[in-house]
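[1] next input, structure requested:
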Amino acid sequence: MTSPRSLPVTLLLIIGLMTGCGTAQPAASPPPSTPSTVAGFPVTVTNCGVTTTYQRPPRRAVTMNQHVTEIMLALGLEKSMAGTAFLDDRIPPQYEAAYNSVKVLAEEYPSYEVLLSAEPDFVYGGFRSAFDEEGRGREALEKAGIDSYLSLEACPAGPVTTDLLEEEIRTIGRIFGVSDRAEQRVAEMRAVLEGVEEKVRGAEPVKVFVYDSGDKTAFTAGGAGIGNDMISRAGGVNLFADLGKAFGDVSFEQVADRAPEAIVIYDYGDQSVADKKTFLLSNPALKDVPAIKEQRFAVLPLSATVLGVRVPEGVESLAGQLHPDRFS
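    As a prediction, this is how the structure comes out:
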């Protein structure tokens, strides 16, 4: 066998080029992009008093509460999700396949240990309760190196309207580097809302009471949540808009005094719409209420009444139930 020492220099150079050994090695591949060189980043977001700078889009997000999960799915971000938790009702058919590709961590909120087991780099909560548990608070998550975001409806700086929904979607689009998708979604939502506005223009507003739940008192929609704006856009008047929060308790006597013409039932959880109607119809405090006498009810899934992508379709559905003559 010929020793390498006895081969001509030219042949050794050729062998070196072919094997990557020797002095004529090809240039090394450039190192992968560092977080600071990701296009469009860093992105700094101040959310509910917490300022976060993202050097790159999150890769292992966990969503807690259905409406924020659906925002992620509507933006095509299921591959950036390491887990999800807490459904109130069914996922819409158009998002079902994407949702089924994401691991469900818990039926309600996961424990801190279960949350950590998903190795998240970002936790997105829809309600303040998502961050209530000790160890799962935003400060604790930050100490663990996990970024977090809370739906703007939980800490509004002003009225909660569809403008705030647009801000929410655009911000999530920036955080995940998909601003183009966010703008497309905003345009689609505006088109639906403009169509509803055209149909209910000039209609006599319907006096509405929202029934979420409760037997001793009524848990209803106040003036500080997106539900109030939805009722207005659908051609209604929220009789408890003076309640200075998104949701709150009122007495059934107060409901009777304000004489709603229609009752909007939020559909979710173990108590069915039929059971809620039966309870309201049999409540002696409500027997003289116009909505009860006429059995005039409208129904919306809870996930369509909080700051999520179902709001425009929720407005359209509610408008059709309050003003059926405008949608025939």
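[2] switch to C-alpha atoms for all contacts and neighbour counts from now on
    Fine.
[3] can you give me the strands in the stretch 201-328 of the chain?
    Secondary structure of the stretch 201-328 of the chain, counting by DSSP state E, counting those that start in this stretch: strands at 206-211, 218-221, 236-238, 247-250, 262-267, 297-301.
[4] mind checking those strands for the one nearest to Glu96?
    Evaluated over the strands of the stretch 201-328 of the chain, closeness to Glu96 peaks at strand 297-301, with 16.3 Å, by C-alpha to C-alpha.
[5] could I get the strands of the stretch 201-328 of the chain in JSON lines, plus columns for distance to Glu316 and mean neighbour count?
    Formatted as JSON lines, the strands of the stretch 201-328 of the chain follow (distance: least, C-alpha to C-alpha, whole Å; neighbours: other C-alpha atoms under 10 Å):
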{"stretch": "strand 206-211", "distance to Glu316": "15", "mean neighbour count": "24"}
{"stretch": "strand 218-221", "distance to Glu316": "18", "mean neighbour count": "23"}
{"stretch": "strand 236-238", "distance to Glu316": "12", "mean neighbour count": "24"}
{"stretch": "strand 247-250", "distance to Glu316": "22", "mean neighbour count": "17"}
{"stretch": "strand 262-267", "distance to Glu316": "14", "mean neighbour count": "23"}
{"stretch": "strand 297-301", "distance to Glu316": "11", "mean neighbour count": "18"}
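[6] would you do the same for the sequence below? I want to compare the two.
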Amino acid sequence: MATTGSRTRAATLAVAVAIGLTGCGASEVVEAERPAATGEGRTEYPLTLENCGQEVTIESAPARVVSLDQNSTEILLSLGLEDRVVGTASWTDPVLDSLAKANEDVPRLADDAPTYEVLLGADPDFVTASFGRHYNEGGVVERERLEETGIGSYLSPTDCDNGQSINGGGTRTAPLTTDALYQEIRELAEIFDVADRGARLVADLQERAAAATEGVDFEGRTVMFWFADTKTPYVAGGLGSASLLATTTGMENVFKSEADDWPAVGWESVVEADPDILVLGDLQRDRFPGDLLDDKVEFLAQDELTSTLDAVDQERFIALHGAEMNPSIRFVDGLEKIQTWWSANKDEL
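    Down below sits the predicted model:
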């Protein structure tokens, strides 16, 4: 039976979808129907948006967009915009199966961040990013430089707090919510004149999230989210997207006092925290030691410190892709995997 806490969380999510819209799955390309030229839902240009401390004006729907992150790319593909995506970069995981066909002809500019020259070689008229480090000095390109060359840019609201990019050097002052992700979807849909598709995608994510959390309550069991690196592990702080997965399902993040989204910590502090459950990132890339799930599990079992953890001895592991722990449409996939694990293990917790 669901506890009061789990019923409240599920009800909160359910209210968000009470608008009665039904869309396709977050991992499916939204059908390309468009409203009539004079009908409701068409974008009126020029469109001006406030985007993480910058005013962005779009004169017409972009025709050639480069997405600098997997999260942004999968939103664009889910909105049925693959014919306009002329480049993508910075991937932690394979594309969602149901977006694979849409992604087939999208050029991969780089597995990580591309150079400015490679970006320009794709001849974009618009650039999107999930993480503001790409727009920093020393990153791919500063937004001001793009503007000077007539190229528009957009940064995900999930990486923004008080007009500053979190990943670009700012500090998160309040917990991330799904509202920021839904804002990103709606704004990108408006920019590309497919607002109806954005509405359907948001509605479906809300519906799936409500279903995935219905009755799920870990009743305060402690958890650590380990993204990458065996030397000084990057773990989830208390205000970012991974910690949102914890609070939504009734878990307590042992590093909730950390303000950074992914602070690097020492293994001594992990052992001292002694989490009940370990959420392990299964990253399909080769950037840090222990990106892969199997490498993480092997390290935990063999290291003289981590092997003493009860969660390691009992193998209380939940495996999530990196994109499912980042602020993306895959947060729902993460919730569904957590629900599956909880259903199979709740009696032993």
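[7] before we move on, back to that, could the strands of the stretch 201-328 of the first structure be laid out in TSV, adding distance to Asp88 of the first structure?
    Below are the strands of the stretch 201-328 of the first structure laid out as TSV (distance: least, C-alpha to C-alpha, whole Å):
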stretch	distance to Asp88 of the first structure
strand 206-211	16
strand 218-221	16
strand 236-238	23
strand 247-250	16
strand 262-267	9
strand 297-301	8
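[8] to Thr52 of the first structure, which of these lies closest?
    Thr52 of the first structure sits nearest to strand 247-250 of all these, at 28.7 Å, using C-alpha to C-alpha.
[9] how far away is Thr305 of the first structure from Arg136 of the first structure?
    Separation of Thr305 of the first structure from Arg136 of the first structure (C-alpha to C-alpha, to the nearest Å) stands at 26 Å.
[10] so Ala98 of the first structure makes contact with Leu73?
    Yes. Applying C-alpha atoms under 8 Å as the test, Ala98 of the first structure and Leu73 come out as touching, 6.7 Å apart.
[11] name the residue in the two with the higher neighbour count.
    Using other C-alpha atoms under 10 Å as the criterion, Ala98 of the first structure and Leu73 rank with Leu73 on top: 21 against 17.
[12] the more buried one matches what in the second structure?
    For Leu73 of the first structure, the aligned position in the second structure is Leu77, judged by TM-score structural alignment.
[13] assumed its match was part of a strand.
    No. Counting by DSSP: H, G, I helix; E, B strand; the rest coil, Leu77 of the second structure is not found in a strand; it is helix.
[14] roughly how far apart are it and Thr178 of the second structure?
    Leu77 of the second structure sits 19 Å away from Thr178 of the second structure, taking C-alpha to C-alpha as the criterion.
[15] list the contacts of whatever residue of the first structure lines up with Leu278 of the second structure.
    Counting by TM-score structural alignment, Leu278 of the second structure corresponds to Ile263 in the first structure. Residues in contact with Ile263 of the first structure (C-alpha atoms under 8 Å, 6 or more residues apart in numbering) are Val208, Phe209, Val210, Tyr211, Ala291, Arg296, Phe297, Ala298.
[16] hmm, 10 Å instead?
    Counting by C-alpha atoms under 10 Å, 6 or more residues apart in numbering, Ile263 of the first structure touches 206-211, 277, 280, 290-292, 295-299, 322.
[17] how about Ala301 of the second structure?
    If a contact means C-alpha under 10 Å, 6+ apart, then Ala301 of the second structure has Ser307, Thr308, Leu309, Val312, Asp313, Glu315 as its contacts.
[18] got it, and Gly281 of the second structure?
    Contacts of Gly281 of the second structure by C-alpha under 10 Å, 6+ apart are 92, 225-228, 235, 290-293, 296, 318-325.
[19] and stretch 193-200 of the second structure, which stretch of the first structure?
    The aligned range for stretch 193-200 of the second structure is 177-184, by TM-score structural alignment.
[20] SS state for Leu109 of the second structure?
    With three-state DSSP as the basis, Leu109 of the second structure sits in strand.
[21] which residue, neighbours along the chain excluded, lies closest to Ala259 of the first structure?
    Leaving aside its chain neighbours, Ala259 of the first structure sits nearest to Val289 (5.2 Å; criterion: C-alpha to C-alpha, 6 or more residues apart in numbering).
[22] an error on my part: the question was meant for Leu141 of the first structure.
    Nearest residue to Leu141 of the first structure, sequence neighbours excluded (C-alpha to C-alpha, 6+ apart): Asp147, at 6.7 Å.
[23] kindly report the same for Met189 of the first structure.
    Distance criterion C-alpha to C-alpha, 6+ apart; nearest residue to Met189 of the first structure, sequence neighbours excluded, is Pro312 at 5.8 Å.
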